[in-house]
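Engineer: The sequence and its predicted three-dimensional model are supplied below.
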Amino acid sequence: MLIKKICIIGGTGFVGRTLANHLTRKGYQLRIPTRDRESHRQELILLPTTELVEGDVHDPQQLRELVDGCDAVINLVGILNERGRDGRGFHKAHVELTETILATCRAAGIQRYLHMSALNADAERGPSHYLKSKGEAEHKALAAEGYDLHVTSFRPSVIFGPDDSFFNRFAKLLKLTPLVFPLACPEARFAPVYVEDVAEAFVRSLNDPATYGQGYDLCGPHEYTLQQLVEYTAQCVGLQRRILPLNNFLSRLQAMVFDFVPGKPFSTDNYLSSQVASVCTNGGDLQRFDIDATAIEAIVPRYLGNHSMRSLYNEFRREAGRH
């Protein structure tokens, strides 16, 4: 199977931008759909061999036009929260979109599909709408494996890197909270995996027939409790904060209150997801791709140490863009 051109759905996001850089360095031509081309021009338009195209990937006809001429499709779309609380937003973003993409791949004669799932994704036993919908989407993707479409799925733990929504979000929240920081689900466990390692796993699987029909767990080299990660974040940004661990009742109560806060910094669905440890058995599958997992200690201090300066710079860019 000769792959020259790839459509990355969700390519304007945190992982997508990193993966686009990896693929362009390998010489692949990329097409990245977006609903707002102008808002992503500075991040992606300068990448060689990359085409940023406006379109709605949820519309079957538009998606068919977006993948036309491509040899492979990568689906990175995922949401951590929905506007409502009944799971319909998760189902649309994860399950319905995956169904549309798989049908479009077959109609367009595309034979390679890479799918971003999540650690603990399980359609039957997932404790949250997020994990259930991710599990259902992954099941549908892997079930589509066959002679006319070859599928590989990836299940990462929380992904970290300079533009992540994990360490950066906690850094912002810590700055907004004086002296004491109340932390829900402090004993939740994670094995954070570096975004560059995740992107490289995608790249190395692309032309590897041994990965067809397979799903891979991706984790970093160490496990941490959420409290340890938040304490480390405070250390990296130079803040002295007392982390106040909340018990299960108060954690769930905080989640219920935050369900109604704009932007949902924490939600009941997040709380339910955190009840399952986001860690890999036997360290995960990065070694399958000859990738040495990168520790947070090697990367996180570099970008959190400059967090204030980057925040000011990003705010300046936003203000400049308005004029």
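Structural biologist: Structure received.
Engineer: CA only for contacts and neighbour counts going forward, please
Structural biologist: Noted.
Engineer: my read: A118 touches I159, true?
Structural biologist: No: with contact defined as CA atoms under 8 Å, A118 does not reach I159; the gap is 10.3 Å.
Engineer: Could you double-check that S267 sits in contact with M256?
Structural biologist: Yes: assessed by CA under 8 Å, S267 is found in contact with M256 at 6.4 Å.
Engineer: Who has more neighbours out of these two?
Structural biologist: More crowded of S267 and M256, by other CA atoms under 10 Å: S267, with 25 against 16.
Engineer: residues in contact with that one?
Structural biologist: With contact taken as CA atoms under 8 Å, 6 or more residues apart in numbering, S267 is in contact with 81, 255-256, 258-259.
Engineer: Out of those residues, flag the one nearest to N21.
Structural biologist: Among the contacts of S267, N81 lies closest to N21 (CA to CA), at 27.0 Å.
Engineer: Show the contacting residues for that closest one.
Structural biologist: The neighbours of N81, taking CA under 8 Å, 6+ apart as the test, are 90, 130, 264, 267, 269-270.
Engineer: Dump these into a markdown table; add secondary structure as well.
Structural biologist: Listed next are the contacts of N81 as a markdown table, based on DSSP: H, G, I helix; E, B strand; the rest coil:
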| residue | secondary structure |
| --- | --- |
| F90 | helix |
| Y130 | helix |
| K264 | coil |
| S267 | coil |
| D269 | helix |
| N270 | helix |
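Engineer: Make TSV out of those residues and add distance to L226.
Structural biologist: Shown next, in TSV, are those (distance: CA to CA, whole Å):
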residue	distance to L226
F90	24
Y130	19
K264	18
S267	16
D269	16
N270	13
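Engineer: got the residue ranges for the strands in the chain?
Structural biologist: For the chain, applying DSSP state E gives strands covering 5-9, 29-34, 50-54, 72-75, 112-116, 150-156, 159-160, 180-183, 189-190, 193-194, 214-218, 224-225, 242-245.
Engineer: Leaving out sequence neighbours, find the closest residue to H115.
Structural biologist: By the measure of CA to CA, 6 or more residues apart in numbering, the closest residue to H115 outside its immediate chain neighbours is S153, 4.6 Å from it.
Engineer: put this beside the first:
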Amino acid sequence: MRKKIVVTGGTGFIGSRLVHRLAAQGEDVHALVRASSDLASLAECRDKITLAYGDVTDPSSLFSAIEGADEVYHCAGITYMGDRKNPLLQRINVDGTQNVLDACRRAKVRRVVHVSSITAVGISGPNRKFDEESRWNFDMIDLEYARTKHAAEKIVAAEVKKGLDVVIVVPAFVFGAGDINFNAGRIIKDVYKRKMPFYPTGGICVVDVEIVVDCLIAAMKKGRTGERYIVGGDNVSFKELAQTIMRVTGVHQRSFPLPIWGAHVISFVLGFSRFSKERHKISKLFNMTMFTVASKFLYFDSSKAQRELGMRYEPFEKSIRRTFEWYRERRMLN
């Protein structure tokens, strides 16, 4: 008899790629979705999976979806860089994690893999790489998303102490085929459409979604209970990232470094109505919260995942190229 596997956040970027992989392997996959969920990301494997209707913010809906499961991947979450959705971030990322783990304990699930975020690890600075033991310092920036992902990891730690078997996987900045909502892929689209006349002065750790999926499955099989594993790849400046995307796409635009004080000036100017027409010429990624984060360095060491999960490495340009070609084949860059 096949084991039952539940994936929360099954329509999201990482969750949907995980569902595809597990379905291709012949597993009994149950994707947790809401009645209002857009199922486009699951279209190619819809006939191989079971849809489990529920909502991580509604505890009463979770037990029936999780009951009988051997393994649960908790991928559900909301990523939002701003302060207009603070209550929703709390309900989904924090309360939702508690609700899922409560249901897993009640259902006697054998093991859970929790998907976290590098914002729950911290800000490294330009000349060092953070690892799983680094002290969290993201509270130097007023970013509710980071706070909620950090709080969710604390909930996991508390549940592990109570006896629940949970492993934490911490993906870096994730590119890849299947990013239909343009998460990291927004940068590719905006460079391609020449909407990146400047770039932030920080840097980021990048990884392909298929490597993340590899590590999620490996964490379920052999990750150590209560441990966290950073899954990243190359640590690159945003200048290097933008230049690589230009090289891959063949589209070039003069682009300049923009320090945080300059970003404040531009944000102020764009706030005037007579400059409103200029907004469409600049990436939607340009908001002060996101730019503040991107002006920092989020560089990470993934050697623990390499040692214990067998994480593979590939140059980040391969992921950029794969993502771009996936978008172009589907005419999603117009």
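Structural biologist: That came in fine, so what should we check first? From a predicted model like this one, the values you see are computed outputs, not experimental measurements.
Engineer: among the strands of structure 1, which is nearest A293 of structure 1?
Structural biologist: For A293 of structure 1, the closest of the strands of structure 1 is strand 193-194, at 7.2 Å, according to CA to CA.
Engineer: Provide the aligned range in structure 2 for the closest one.
Structural biologist: Using TM-score structural alignment, strand 193-194 of structure 1 lines up with residues 207-208 of structure 2.
Engineer: quick one: the closest residue to I49 of structure 2 other than its chain neighbours and A40 of structure 2, what's the gap?
Structural biologist: Of all residues not flanking I49 of structure 2 in the chain, V29 sits nearest, at 5.3 Å (CA to CA, 6+ apart). According to CA to CA, to the nearest Å, V29 of structure 2 and A40 of structure 2 sit 17 Å apart.
Engineer: Look at those two and report which has more neighbours.
Structural biologist: Taking other CA under 10 Å, V29 of structure 2 and A40 do not tie; V29 has more neighbours (28 against 11).
Engineer: ok now do that one, which residues does it touch?
Structural biologist: 4-7, 19, 22-23, 48-50.
Engineer: switch the cut-off to 7 Å
Structural biologist: Shown in contact with V29 of structure 2 (CA atoms under 7 Å, 6 or more residues apart in numbering): 4-6, 19, 22-23, 49-50.
Engineer: Highest neighbour count among the contacts of N81 of structure 1?
Structural biologist: The contacts of N81 of structure 1, ranked by neighbours (other CA under 10 Å): first place Y130, 27 neighbours.
Engineer: Now render the strands of structure 1 as CSV, adding distance to A137 of structure 1.
Structural biologist: Listed next are those as CSV, based on distance: least, CA to CA, whole Å:
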stretch, distance to A137 of structure 1
strand 5-9, 15
strand 29-34, 20
strand 50-54, 24
strand 72-75, 11
strand 112-116, 9
strand 150-156, 10
strand 159-160, 20
strand 180-183, 31
strand 189-190, 22
strand 193-194, 22
strand 214-218, 12
strand 224-225, 28
strand 242-245, 34
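Engineer: Minimum distance to V300 of structure 1: which of these has it?
Structural biologist: Set against V300 of structure 1 and scored by CA to CA, these come closest in strand 159-160, at 7.8 Å.
Engineer: now for that closest one, which elements pack on it?
Structural biologist: Applying 3 or more CA pairs under 7 Å, 6 or more residues apart in numbering; DSSP states H and E, we find strand 159-160 of structure 1 packed against strand 193-194.
Engineer: what packs against the strand it packs on?
Structural biologist: Judged by 3+ CA pairs under 7 Å, 6+ apart, strand 193-194 of structure 1 is in contact with strand 159-160.
Engineer: For the strand it packs on, give me every contacting residue.
Structural biologist: With CA under 7 Å, 6+ apart as the test, strand 159-160 of structure 1 has contacts from 166, 192-195.
Engineer: For S311 of structure 1, state which of the residues you listed is nearest.
Structural biologist: Nearest to S311 of structure 1, judged by CA to CA, of the contacts of strand 159-160 of structure 1 is F166 at 15.3 Å.
Engineer: Kindly provide the distance from the closest one to E200 of structure 1.
Structural biologist: Relative to E200 of structure 1, F166 of structure 1 is positioned 20 Å away (CA to CA).
Engineer: picking up where we left off before, which of the contacts of V29 of structure 2 are retained in structure 1?
Structural biologist: Mapping the contacts of V29 of structure 2 onto structure 1 (both residues aligned by TM-score structural alignment, their matches' CA atoms under 7 Å) leaves 4-6, 49-50 still in contact.
Engineer: What is the neighbour count of the aligned residue in structure 1 for V236 of structure 2?
Structural biologist: In structure 1, the residue matched to V236 of structure 2 (TM-score structural alignment) is Y224. Y224 of structure 1: 16 surrounding residues under other CA under 10 Å.
Engineer: hang on, Y224 of structure 1 packs against E187?
Structural biologist: No: taking contacts as CA atoms under 7 Å, Y224 of structure 1 lies outside contact range of E187: 8.8 Å.
Engineer: May I see the buried residues of stretch 205-220 of structure 1?
Structural biologist: Residues of stretch 205-220 of structure 1 classed as buried by neighbour count (16 or more other CA atoms under 10 Å): 205-206, 211-213, 215-220.
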